[in-house]
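1. Sequence plus predicted model, see below.
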Amino acid sequence: RNFMRDAEEIACSRRMNSLTLNRHTEILEILEIPQLMDTCVRNGYYEEALELAAYVRRLERKHSSIPVIQVGSALPLPCATLHPAAVAEASLPPQGIVEEVRQCAQLMLNQLIQQLRTNIQLPACLRVIGYLRRMDVFTEAELRIKFLQARDAWLRSIQASIPDDDPYFHITKTIEACRVHLFDIITQYRAIFSDEEPLLPAEGQALNEGAIFHSWVLQKVSEFLRTLERDLQRGVGGRLDSLLGQCMYFGLSFSRVGADFRGQLAPLFQHVAATTFRKAVEEAVEKFQEEMNSYTLISTPAVLGGSAGVPVPTAQPGTLQPPMVLLDFPPLACFLNSLLVAFNDLRLCCPIALAQDITTCLEGALGEVTKTILAFHRAEEAAFSGREQELFAQFCMAFLDDLLPYLNSCLQVLFPPAQIAQALGEIPGGV
């Protein structure tokens, strides 16, 4: 009986070995699926890799009880009776086929997402998202988030490569990069994903997929505005008008995708223009005070003030000619010169909303100048000669009758009363 039982076992084992040897090619093909899929993934043959992964999933569902399919194990066959070549080729992978294929799929997933972090064009984007959808790893909402995260990482890498030494160069290059690449990303997103079909999350509640995209766009616009504000505060020289034009064009281009942010630009440029003007006026007042500390009332040649017999240059149409009489009083002339420089810088970017702030700033500066003139008179009055008294009176008259009206005319050129009246809804004569 023992002999018969042993004989039956040997015969069964022999039949199994013979069957294994006959099916050696098919078995080897199955065992080499992980290696083949790894080769496909590393060489970019994602279509073939997806077909292999789908085949392994079917294999797993049909033969999940076979150890070599699920986990790595020794072949349950007496290899001593196999052909030597079969023994060498039929060695098992250290892990199960399913597990190794999953690792290859993870590598493929990482490679596809990494492609989205490069300067990828729309056709390639469509292929990558198609592969990701077929992998069935992410929900539709997660796929949108992954796409935006990957494209955002690429955009950030471009922005990080822009030199930050010169504020004007940095912000102009940032505007160019954001305007071109951000618009491309938005175009890619809208071509790949449709916000018209409502999707349902696991909880069964309606999910607004469009909110993902619009929140991301809002975040990018906010980041750009913060960068713009930071570079404006660092100083862009006298090129504020050029920068404003570029930003307005950037905002206008985004109106095509429903993200026109030009209204957010005005407060930033308005603040910078007001701050720059205020600083220039403060420096003009300080310089005037310094000059008054060392100023001496002396009679100046008539040629300086444009008095009798000296021709005064005729002003060109549409321009304001500074009062030539101020040349007789260097502190007033230098003060006006500094203010004109500030006015010219302000003219490049002069929103009508600044009229109140600029006027208030100028009134404060003129108040300080008046105090300085009064202090000069109190300090020097006792030593004034008759001629010096007369010159000081002329100094005050030049300040009152020439400098102040001229500054008022400059303000009206910067802020035309008709425009202010239109903004306030008043008649021009009432302003």
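-> Sure, I can see it.
2. switch to C-alpha atoms for all contacts and neighbour counts from now on
-> Will do.
3. how about residue 231, what does it touch?
-> 167-168, 170-171 (C-alpha atoms under 8 Å, 6 or more residues apart in numbering).
4. most surrounded residue in the residues you listed?
-> residue 171 (26 neighbours; other C-alpha atoms under 10 Å).
5. so how far is residue 240 from that one?
-> Separation of residue 171 from residue 240 (C-alpha to C-alpha, to the nearest Å): 11 Å.
6. ok, and here's another one to check against it:
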Amino acid sequence: MATKDPTAVERANLLNMAKLSIKGLIESALSFGRTLDSDYPPLQQFFVVMEHCLKHGLKVRKSFLSHNKTIWGPLELVEKLYPEAEEIGASVRDLPGLKTPLGRARAWLRLALMQKKMADYLRCLIIQRDLLSEFYEYHALMMEEEGAVIVGLLVGLNVIDANLCVKGEDLDSQVGVIDFSMYLKNEEDIGNKERNVQIAAILDQKNYVEELNRQLNSTVSSLHSRVDSLEKSNTKLIEELAIAKNNIIKLQEENHQLRSENKLILMKTQQHLEVTKVDVETELQTYKHSRQGLDEMYNEARRQLRDESQLRQDVENELAVQVSMKHEIELAMKLLEKDIHEKQDTLIGLRQQLEEVKAINIETYQKLQGSEDGLKEKNEIIARLEEKTSKITAAMKQLEQSSSLSFTQS
């Protein structure tokens, strides 16, 4: 039943064509032996086959003017799924001369092949079938297993180096027709292919032998130059060896002379050491005697220091007592000054009262002269006031006496 389904037949045919195209492109490119360009027929047919595969089952989008059916929509979706594809999308949109979405899709396929990323880009696209369903029918090649097989075959194209000029090529008006004659082979073609393979193998061997010969010649020349440099360095080393031998003889003579001088210096040093030893012993005895006297002086100074420290401690204690007494005297003086100020304030108040009494007395006296009827009453008031005045005067005298006594005591 699957073979009778026309869409399944189309998918199988497109898959077979893709296999033949990719295989033929890889084999011819390897035998071609150089970077492929846009004019290479197997490469052109590969792009045509890929275009047919991507168009299979593509939905028709209706617009106001016409129906639109292009593969640029799903290819443009790769940028959102694969961040590295943003650069190729921007490059395609910036290309001058591309007016149609189909032309941009063809440019995208060529740039992806040059980047060797076509398999990676399409793999991330076929995984997202829910997004692809917006552009393809459910039976489309990109929605089925055949699409995954083609993407797997595209990995082999990474061995091919392509140098394509996209700017100067008219990609909008090209007609994508598959040339089946390229994939029809007979026995003569097979024989020619075998001969071509043999010739290519012989040429490879010839190139290998020539390369090996060139490397050997360069190795021989480098060895000759190295031998010359070694001979020069050997001659130089012989000269340096003769000079080194002469230096060794001179150094041996100097060593013998230095040894004899060293013996003389050793004898003089031993004599000097004996004399110095005697002097040191004498100085040691002198030092011991002087040390004994210094110890006695040190003990005496230490005793005096102890006595002076005790005396200083007593003086410091007495000074602390005197300081405390001074603080107590200063405190008593402050209290006495405070008492004097209070008494002076009381004296000032009494004087003010006396002035008031005098003013009242004068006023009363004036009233007494003006009023004969209240003379007796006024006289009594005057007498009382005079008595009060005398008491206040006596109190003031007493306060003045106490103040004078306080100043005298302070």
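-> Received the coordinates, thanks. Worth saying up front: this structure is predicted, and the values here are computed from it rather than measured.
7. tm score of chain vs chain?
-> Overlay of the two chains. TM-score (TM-score structural alignment, normalised by the length of the second structure): 0.19; 121 aligned residues with a C-alpha RMSD of 6.7 Å.
8. what about the helices in the second structure?
-> 6-32, 41-55, 72-81, 86-94, 101-115, 118-127, 129-132, 145-154, 187-370, 375-409 (DSSP state H).
9. To residue 61 of the second structure, which of these lies closest?
-> Of all those, helix 72-81 sits nearest to residue 61 of the second structure, with 10.6 Å by C-alpha to C-alpha.
10. which outside residues touch that closest one?
-> By C-alpha under 8 Å, 6+ apart, the residues outside helix 72-81 of the second structure that reach it are 85-86, 89, 101-102, 104-105, 108, 121-122, 124-125, 132, 135.
11. Determine how far that helix lies from the middle of the whole chain.
-> Put simply, helix 72-81 of the second structure sits 38 Å off its chain's centre (C-alpha atoms, centre = their mean, to the nearest Å).
12. and what of stretch 241-250 of the second structure?
-> For stretch 241-250 of the second structure, the distance to the chain centre is 61 Å (C-alpha atoms, centre = their mean).
13. The helices of the second structure: which one's closest to residue 62 of the second structure?
-> helix 72-81 (13.8 Å).
14. what's the angle between the closest one and helix 101-115?
-> Between helix 72-81 of the second structure and helix 101-115, the angle comes out at 50 degrees (axes from the mean of the first three to the mean of the last three C-alpha atoms, to 10 degrees).
15. Mind listing what's buried along helix 72-81 of the second structure?
-> 72, 74-79 (16 or more other C-alpha atoms under 10 Å).
16. Then stretch 371-383 of the first structure?
-> 372-373, 376.
17. and the buried residues of helix 72-81 of the second structure as a markdown table, adding distance to residue 50 of the second structure?
-> A markdown table is the format used below for the buried residues of helix 72-81 of the second structure (distance: C-alpha to C-alpha, whole Å):
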| residue | distance to residue 50 of the second structure |
| --- | --- |
| 72 | 13 |
| 74 | 14 |
| 75 | 12 |
| 76 | 16 |
| 77 | 17 |
| 78 | 16 |
| 79 | 19 |
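18. Would you confirm that residue 25 of the second structure contacts residue 47?
-> No - if you go by C-alpha atoms under 8 Å, residue 25 of the second structure and residue 47 don't touch, sitting 10.7 Å apart.
19. For residue 54 of the second structure, grab the count of nearby residues.
-> Residue 54 of the second structure: 20 neighbours (other C-alpha under 10 Å).
20. what do you get for residue 2 of the first structure?
-> Neighbours around residue 2 of the first structure, by other C-alpha under 10 Å: 7.
21. circling back to that earlier point, got the helices of the second structure as a markdown table, with distance to residue 61 of the second structure columns?
-> A markdown table is the format used below for the helices of the second structure (distance: least, C-alpha to C-alpha, whole Å):
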| stretch | distance to residue 61 of the second structure |
| --- | --- |
| helix 6-32 | 20 |
| helix 41-55 | 13 |
| helix 72-81 | 11 |
| helix 86-94 | 21 |
| helix 101-115 | 13 |
| helix 118-127 | 20 |
| helix 129-132 | 14 |
| helix 145-154 | 22 |
| helix 187-370 | 45 |
| helix 375-409 | 125 |
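22. Having no further points to raise, I will conclude here.
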